[in-house]
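> I would like to see how this sequence folds:
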Amino acid sequence: MRRSTNRANGLSILALAMAIPLLGATGAAAQSTPQGPIPYDSRRGVFSFAEGLEQALPAVVQVTTLGQSEGPSSGENEPRPISSGSGAIIDAREGIVVTNNHVVEGGRKFTVDLTDGRIFDAVLVGTDKATDLAVLKFDASGLSEIEVVDSDQLRTGDLAFAVGYPLGLDQTLTMGVISGLGRSGMGDRIEDYIQTDAAVNSGNSGGPLLDSRGRLIGINTSILSGGGGGNDGIAFAVPSRILMYVVGQLRTVGEVRRGSTGAILGSLNAERSRDFGLGIVRGAVVESVAPGSSAEAAGLRRGDVVTRIQNRPVSNAGTVAATIGIAQPGTQVQVIYLRDGREGRATLTVEAPGDRPVVIGSGVVVARGLSARAGADGPQVFAVEGGSVAAGAGLQAGDLIRLVDDRPVTDLDGLGRALDGGGQRTLSVMRGGEAVEIILP
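I've put the predicted structure just below:
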């Protein structure tokens, strides 16, 4: 589990909900009807979600990643376990397992452990760093699969169940609620997370987040911790809306091909909000619009602040990237934006990803996942696309680019020329007053 909130008295709230149908009722009259708030097992005389959840549990697997061990080796130098996590079978016939990229990263070999005690070797179908998702495949008979439902139907307050193999334990089920939707803010990644207070710990990574009927609504990917590294009640899951698009792309073409609109975006923050004279701190700022693009045709301009997309609130540039990135070319996307304090609307048409390694807009250069604009001391990175070459190389927003392959770069035109074409590039950047070398493969 990559990161980590407070478990907010979920059990006491549930106990109160359970007590409601019992007020004024005795004996058999207390048995819940289909319209009742809590499922009731009249045979055992207990409230339980087991009937729905038990159908999903056999499809939750443990994923072990094996890699090259460090130090002296002996024998045949077989790969050894380097990490483990969880996964969910979403296609039993083909043996398709979805998990996290960070669970399988660096692995040479992968195994999948089932609840019935069987263990199988698996092959890696593909990964997507931007959403931290990965797809494995293995051959076996008698598999179960989890039904996947549309995460767009979720509401804050819905019950949620996390399943996985945390902290070296066997399969474990925890319960909480949907604490929030559309969460982002952990960088300009492809972010649109489900937040839950169901207990999620190390080893839960890649496991499913289920609704109260045992249907998959997301894949647990990170936690927000107060410092101890354990569960504090805030966990995040990639919603099924994004999950199924990414899995489909990895299965069909082996990579994720994201759409674009030609709008180059940065995230709104308190400082920039004051510069714009706005009373909000959430949104995506249009830094530039590529000539001839869909965004230009829709009338977007530099300085516009996108506040909603497809009727969803925009937290930062990652929110927009999450929506545009899973839309098929030709899809029309509705956005609401602010310009000079006035609200405007535009319809963007998603375009197929371009083949040009460098895009030069008005005062902005985009190349290999980095977006840079002119600064007082030369080109400065203001956004890095999650999962891109630039992100993988360690480039960060705020970096000042001074050299490319030991040649000085003083303006955006020079940066564009230096990064154009294929091949590896070595960047010398200033970060916090110190020189840092970045290698872009």
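> alpha carbons only for contacts and neighbour counts from here, please
Will do.
> quick one: Val112 from Pro208, how far?
According to CA to CA, to the nearest Å, Val112 and Pro208 sit 15 Å apart.
> out of these two, which sits in the busier spot?
Neighbour totals were compared for Val112 and Pro208, and Pro208 leads with 34 against 24 (other CA atoms under 10 Å).
> report the separation between the spatially closest residue to the more buried one that is not a sequence neighbour and Thr319.
With sequence-adjacent residues excluded and distances taken as CA to CA, 6 or more residues apart in numbering, Pro208 is closest to Ile219, at 4.6 Å. Using CA to CA, Ile219 is found at 18 Å from Thr319.
> so Gln380: helix, strand or coil?
strand (DSSP: H, G, I helix; E, B strand; the rest coil).
> right, and it touches Leu400 too?
Yes: contact criterion CA atoms under 8 Å: Gln380 and Leu400 qualify, at 4.5 Å.
> buried residues, the helix or strand hosting Pro81. List them.
In the assignment (DSSP states H and E), Pro81 maps to strand 80-91. For strand 80-91, the neighbour count (16 or more other CA atoms under 10 Å) marks Arg80, Pro81, Ile82, Ser83, Ser84, Gly85, Ser86, Gly87, Ala88, Ile89, Ile90, Asp91 as buried.
> one more, for comparison:
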Amino acid sequence: MLRALKKATNGWLCLSLWLTMPACGAVGHLPTTAADGRFSLAPMLEKVVPGVVNISTTTKVSIEQNPLFNDPFFRRFFDMPNRPRQEERQSLGSGVIVDAGEGFVVTNNHVIERADQITVTLRDGRHFDAKLVGADPETDVAIVRIKADNLTAVPFGDSNNLRVGDFVVAIGSPFGLSQTVTSGIVSALGRSGLGIEGYEDFIQTDASINPGNSGGALVDLDGKLVGINTAIVGPSGGNIGIGFAIPSSLVQPVMEQLIKYGEVQRGQLGIGVQDLTPDLAKALHLERSGGALIAQVQAGSAAAKAGLRAGDVVIALDGKPIANAAALRNAVGLLRIGTEVTLEIIRDGKHEKVAAQIAKPRRERMRAAELNQRLQGAQLGSIETGHPLYGEVEGVEVLAVEPGSPAWMAGLRQGDIITSVDRRPVKNLDEFRAAAESSKEALLLNVRRGDSAVFIAIQ
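Presented below is the predicted three-dimensional model:
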């Protein structure tokens, strides 16, 4: 099933269509038409739909080709024309206006990832070039900004109040059909372990979500934003009634940090955790299962300073129950550096409370220009344990690339994994440093990007 998970983006031509669909349920009041009192979502949607936008992107992609094509003698000998090394690719997604005055639009990171140009189209047909404010690949949330008047924002709701069975409405641009509305119910809450993002706490819904819906709104019957549509389970690429949205309780704190800092300043405790299964609970002589079992405590970390130990079971953080390892990781990942927290743990069968302070990650990073001026504008770092490719790929991660810089113009993008320099494998920053400093001519980088790999030559 996991292989069928697909991001809900596409590259179709945008049309204009919006629908209203009847529903009844327990979330909020049931909107009615002013004319005859029939149940209808139309009054609510008339206020919300203008706040959902279409997002189109243009990305320059390096074309992989045989190295012989780069040899001028080879091309002249066989009378071969010069081939373009890059091509433009376009894609469509959705977004939600969350601040009409400032022009902030929330969407998915995978909608705008590596985009060279971002265009936002409103329901009234106006087009605006958007500027990327910040993106967080770990939660798949991104913020872009447009300069426009007379915008409509969608107010945030509290996804923590959702229950399985509550009615919800999805709004977006499936297959390029902008402002399309579908309705359904909340099928499940707290979905994690799907391998879609680093931090997962998804709302599952049967409201029809299709390619192009990514970044669109999931609203309750009061028209409040309770989620951002992000992925589907669809073996054929279409909807089969299983869609996922990032809850507003996760989107809001990430959005606030992206607007303030341009990135998420995510702290850490310095522990490795796993689910406390019934078998593990029995082996540890515990009468309960559930919670996050601490398997490792990093030396010198915030957890070590707080006195946490391997074998402790975290069952609550600041009074909120922790059901599993993913729940603890999500809770800590949303806390800012320096935040004081109280963890309720079970140690040797006894309940205890431990105070800890969220610490700054000790991730090794560096500015690539310090090694080679050809890489100016890129920031590199080690591959962290939470990265989807951790343990599968060795190399260094591109943490950020300044738009318009030499590294950007050469084709490097945030999230790329550099696996070799001048055909010399690099497993970490030390090996990358040695390879880059010894290179006297153009740098030839082998880059892992998603499920594919490309060579990038930086002159």
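> TM-score for this pair?
Once superposed, chain against chain, the TM-score is 0.69 (TM-score structural alignment, normalised by the length of structure 1); 365 aligned residues with a CA RMSD of 4.3 Å.
> map the residue nearest to Pro208 of structure 1 across to structure 2 for me.
Residue correspondence to structure 2 (TM-score structural alignment): Ile219 of structure 1 is matched to Ile228.
> you'd agree its match is in a helix?
No: remark: Ile228 of structure 2 does not belong to a helix; assigned using three-state DSSP, it is strand.
> ok, now which ones touch it?
Thr107, Asn108, Ser214, Gly215, Gly216, Ala217, Leu218, Ala245, Ile246, Pro247, Ser248, Val251 (CA atoms under 8 Å, 6 or more residues apart in numbering).
> mark which of the residues you listed are part of helices, please.
Mapping the contacts of Ile228 of structure 2 onto helices (DSSP state H) picks out Ser248, Val251.
> ok, and the most crowded of the contacts of Ile228 of structure 2?
Gly215 (37 neighbours).
> any idea how far Ser371 of structure 1 is from Ile90 of structure 1?
Where Ser371 of structure 1 is concerned, Ile90 of structure 1 sits at a distance of 36 Å (CA to CA).
> please apply the same query to Ile89 of structure 1.
37 Å.
> ok, the residue nearest to the spatial centre of structure 2 - contacts?
In structure 2, the residue lying closest to the centroid (CA atoms, centre = their mean) is Asp140, at 0.9 Å. Shown in contact with Asp140 of structure 2 (CA under 8 Å, 6+ apart): Asn108, Asn109, His110, Glu197.
> where exactly do the helices run in structure 1?
10-19, 50-53, 101-104, 240-253, 270-276, 294-298, 317-325, 389-393, 412-419.
> relative to Ala122 of structure 1, which of the ones you listed is closest?
Proximity to Ala122 of structure 1 (CA to CA) singles out helix 101-104 among the helices of structure 1, at 11.1 Å.
> so the closest one corresponds to what in structure 2?
Under TM-score structural alignment, the match for helix 101-104 of structure 1 is residues 109-112.
> corresponding residue for Gln90 of structure 2 in structure 1?
Match for Gln90 of structure 2 (TM-score structural alignment): Ile82.
> and if you look at Ala170 of structure 2?
By TM-score structural alignment, Ala170 of structure 2 lines up with Ala162 in structure 1.
> show the contacting residues for that match.
So Ala162 of structure 1 contacts Leu173, Thr174, Met175, Ala198, Ala199, Val200, Asn204, Gly207, Pro208, Leu209, Leu210, Asn220 (CA under 8 Å, 6+ apart).
> counterpart of the third one over in structure 2?
What that stands for is Met175 of structure 1. By TM-score structural alignment, Met175 of structure 1 lines up with Ser183.
> do the fifth one as well
Ala199 of structure 1 maps onto Ser208 in structure 2, with residues paired by TM-score structural alignment.
> residues near the nearest residue to that match once chain neighbours are set aside, how many?
Once flanking residues are discounted, Ser208 of structure 2 sits nearest to Thr182: 5.7 Å by CA to CA, 6+ apart. Thr182 of structure 2 has 20 neighbouring residues, counting by other CA under 10 Å.
> now do Thr182 of structure 2 against Ala310 of structure 2, distance only.
47 Å.
> now do Gly184 of structure 2
43 Å.
> ditto for Gln204 of structure 2
33 Å.
> which of the two has more neighbours?
Set side by side, Gln204 of structure 2 and Ala310 show more neighbours around Gln204, with 24 against 16, by other CA under 10 Å.
> looking at it, the more buried one is touching Ile242, isn't it?
Yes: shown here, Gln204 of structure 2 and Ile242 form a contact pair, counting by CA under 8 Å, at 6.7 Å.
> for the stretch 151-300 of structure 2, just list every one of the strands.
Remark: strands assigned in the stretch 151-300 of structure 2 by DSSP state E, counting those that start in this stretch are 167-172, 177-178, 180-191, 202-205, 217-219, 225-233, 243-247, 271-275, 292-297.
> next, format the ones you listed as JSON lines and append distance to Pro321 of structure 2.
Converted to JSON lines, the strands of the stretch 151-300 of structure 2 look like this (distance: least, CA to CA, whole Å):
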{"stretch": "strand 167-172", "distance to Pro321 of structure 2": "26"}
{"stretch": "strand 177-178", "distance to Pro321 of structure 2": "40"}
{"stretch": "strand 180-191", "distance to Pro321 of structure 2": "13"}
{"stretch": "strand 202-205", "distance to Pro321 of structure 2": "17"}
{"stretch": "strand 217-219", "distance to Pro321 of structure 2": "26"}
{"stretch": "strand 225-233", "distance to Pro321 of structure 2": "21"}
{"stretch": "strand 243-247", "distance to Pro321 of structure 2": "18"}
{"stretch": "strand 271-275", "distance to Pro321 of structure 2": "14"}
{"stretch": "strand 292-297", "distance to Pro321 of structure 2": "10"}
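> which one, of these, ends up nearest to Ile418 of structure 2?
Using CA to CA, these put strand 271-275 closest to Ile418 of structure 2, at 26.1 Å.
> who's in contact with the closest one?
Gly290, Gly291, Ala292, Leu293, Ile294, Ala295, Gln296, Val297, Gln298, Ala303, Asn324, Ala325.
> what is the most widely separated pair among those?
Those two in the contacts of strand 271-275 of structure 2 that are separated most widely, counting by CA to CA, are Gly290 and Gln298, at 22.9 Å.
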